[in-house]
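Asker: I'd like to go over a predicted model; first the sequence, then the structure.
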Amino acid sequence: MNSSDELMQPVSAEELVELEDFLLSEKTSENAMTLDMVDGYLTAIVVGPTTPLPDDWMPYIWGMDDDKAPEFASDEEARRLTLIILRYMNTIAGALIDNPDAYLPLFDRCTYANQEDEDLAVESWAYAFAMGIELTREEWKPLFDDDEASGLLLPIFILGKIGEEWDDIAKEELDEWRDAVVEAVAGIYEFWLSDRFGDGE
């Protein structure tokens, strides 16, 4: 199996648990992402106007700029976990290519111990999606400047509480915005399709 084939292998549930366990362990910074954050972050990278190099986006999964580096047990562990992340990004991309309307964020594919954990997962996903936008904020400007398309970001910014004005929204309204995430992601993906394939205006 060559490296290209390896990167396209689907990620198993067991591998995602392995990644999550590492992210939550003392081997990483307290600012390392949770798995829900990784899902939102990678989704933003996949649906955006351009794909930054892994060296530009991978470090933020492990924490902030001045945080300690992850303490991998070996070079093999570092390679394995990095490969899981890259394959997971490709899995998200593949799902969107196959059918953008069928995309589901991780929080809609998981069960949680209680409502509080589930609400935190949704907020974390959306917040990390916004982090993914910030990686290439200038390239995202055409979407922000489009009066209609920019509305696609509203569910994500509200759920991620990007701005103080969203702090006091009622739970019932938040649930409605949560239901709008799938349509928002599909719409953002389709907005940038022409740019992705090089035939945009």
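Answerer: On my side now, so go ahead. Numbering: from 1, shown residues only.

Asker: contacts and neighbour counts: CA atoms only from here.
Answerer: Noted.

Asker: Could you pull out the helices in this structure for me?
Answerer: Ranges of helices within the chain are 3-7, 13-23, 35-47, 54-57, 59-62, 75-98, 115-135, 141-145, 154-159, 171-179, 181-191, 193-196, based on DSSP state H.

Asker: here comes the other one, which I'd like you to weigh against the first:
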Amino acid sequence: MYNAADNAAIVLPLDTAHIGWQVRFDPLPLLVAQPKQTPTHDPNPSPKENQYRIVGAEQLMSSHSSLPMLDGYVAAIVAGPVSMSPLDWICPLLAIDADAFNHGGTPEFAAIPAVALRHNDISNTLSTAPDRFAPMHRRKPSRDVDPRPWCQGFYAAMRLKLSAWAPLLDAGNVNHGLLLPILLHCRDDQARPLLGPPRSGRETKNFLRNAHADIPAAVEALRQYWMPIRYARAR
């Protein structure tokens, strides 16, 4: 089901085309009324069981509504700074314990290969054809893209190893802009905007409406950024 080779990637230098990102997203105070530093540790840890649950196994197998959050979560696992055992990220995702891997014929067991398959699909796409990577965003009734569930799933996976993400959570880091198209759409445990309340006005509204278009390039840029660190740790 899981093969380490599926998570291997071609090491390429960070594409200078992504520098425009930092230029575009650095003026965050223009868009956020009270910008705040993203914490590098989880300020509100939940009980260990189901701590970062995104979807239950039965919900995953019976509904498409949970797929955007799952997709964002798995994308963060693939592109993030730490190589993790499948048990360490699939169990929190599905709110199951490790024993579920040993019992066939259950919704939990059926969900595990579905999640692993999506992980391998994302890893293979980013490794071989990153320009084809497309997040599974939800659509609003207006047919506009709603990136919030996908981004919230991505952030939930970040929280598994939030300290490892710390360099990019530092607003003073020139590469902090790589996370902004994602974190702009996230909320904290009190349902407040993770980066602070946005300013009112049409310019901010239009910016937020279109920021999702930068997410695919951001995910690949994050993968490239973390790759030397991730595989140095894995040795």
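Answerer: It's in. Please read these numbers as outputs of a predicted model, since none were measured by experiment.

Asker: which residue is nearest the centroid of the second structure?
Answerer: By CA atoms, centre = their mean, the second structure has its centre lying nearest to Phe154, at 2.1 Å.

Asker: you'd agree it is up against Val74?
Answerer: Yes - judged on CA atoms under 8 Å, Phe154 of the second structure makes contact with Val74 at a distance of 7.2 Å.

Asker: one step back: tell me how far the residue nearest to the centre of the second structure lies from Glu220 of the second structure.
Answerer: Between Phe154 of the second structure and Glu220 of the second structure the computed distance is 14 Å (CA to CA, to the nearest Å).

Asker: Between the two, which contacts overlap?
Answerer: Listed as contacting both Phe154 of the second structure and Glu220 by CA atoms under 8 Å, 6 or more residues apart in numbering is no residue at all.

Asker: list the contacts for Pro147 of the second structure?
Answerer: Pro147 of the second structure sits in contact with 137-138, 185, 212, where contact means CA under 8 Å, 6+ apart.

Asker: quick one: which of those is nearest Ser123 of the second structure?
Answerer: The closest of the contacts of Pro147 of the second structure to Ser123 of the second structure turns out to be His137 (CA to CA; 17.9 Å).

Asker: neighbours of the closest one, just the number please.
Answerer: 20 (other CA atoms under 10 Å).

Asker: Identify the residues contacting it.
Answerer: Residues near His137 of the second structure by CA under 8 Å, 6+ apart: 68, 145-147, 149-150.

Asker: if you set the cut-off to 7 Å instead, what comes out?
Answerer: Listed by CA atoms under 7 Å, 6 or more residues apart in numbering, the contact partners of His137 of the second structure are 68, 145-147, 150.

Asker: Could you do Tyr41 of the first structure as well?
Answerer: Going by CA under 7 Å, 6+ apart, Tyr41 of the first structure touches 128-129, 131-132.
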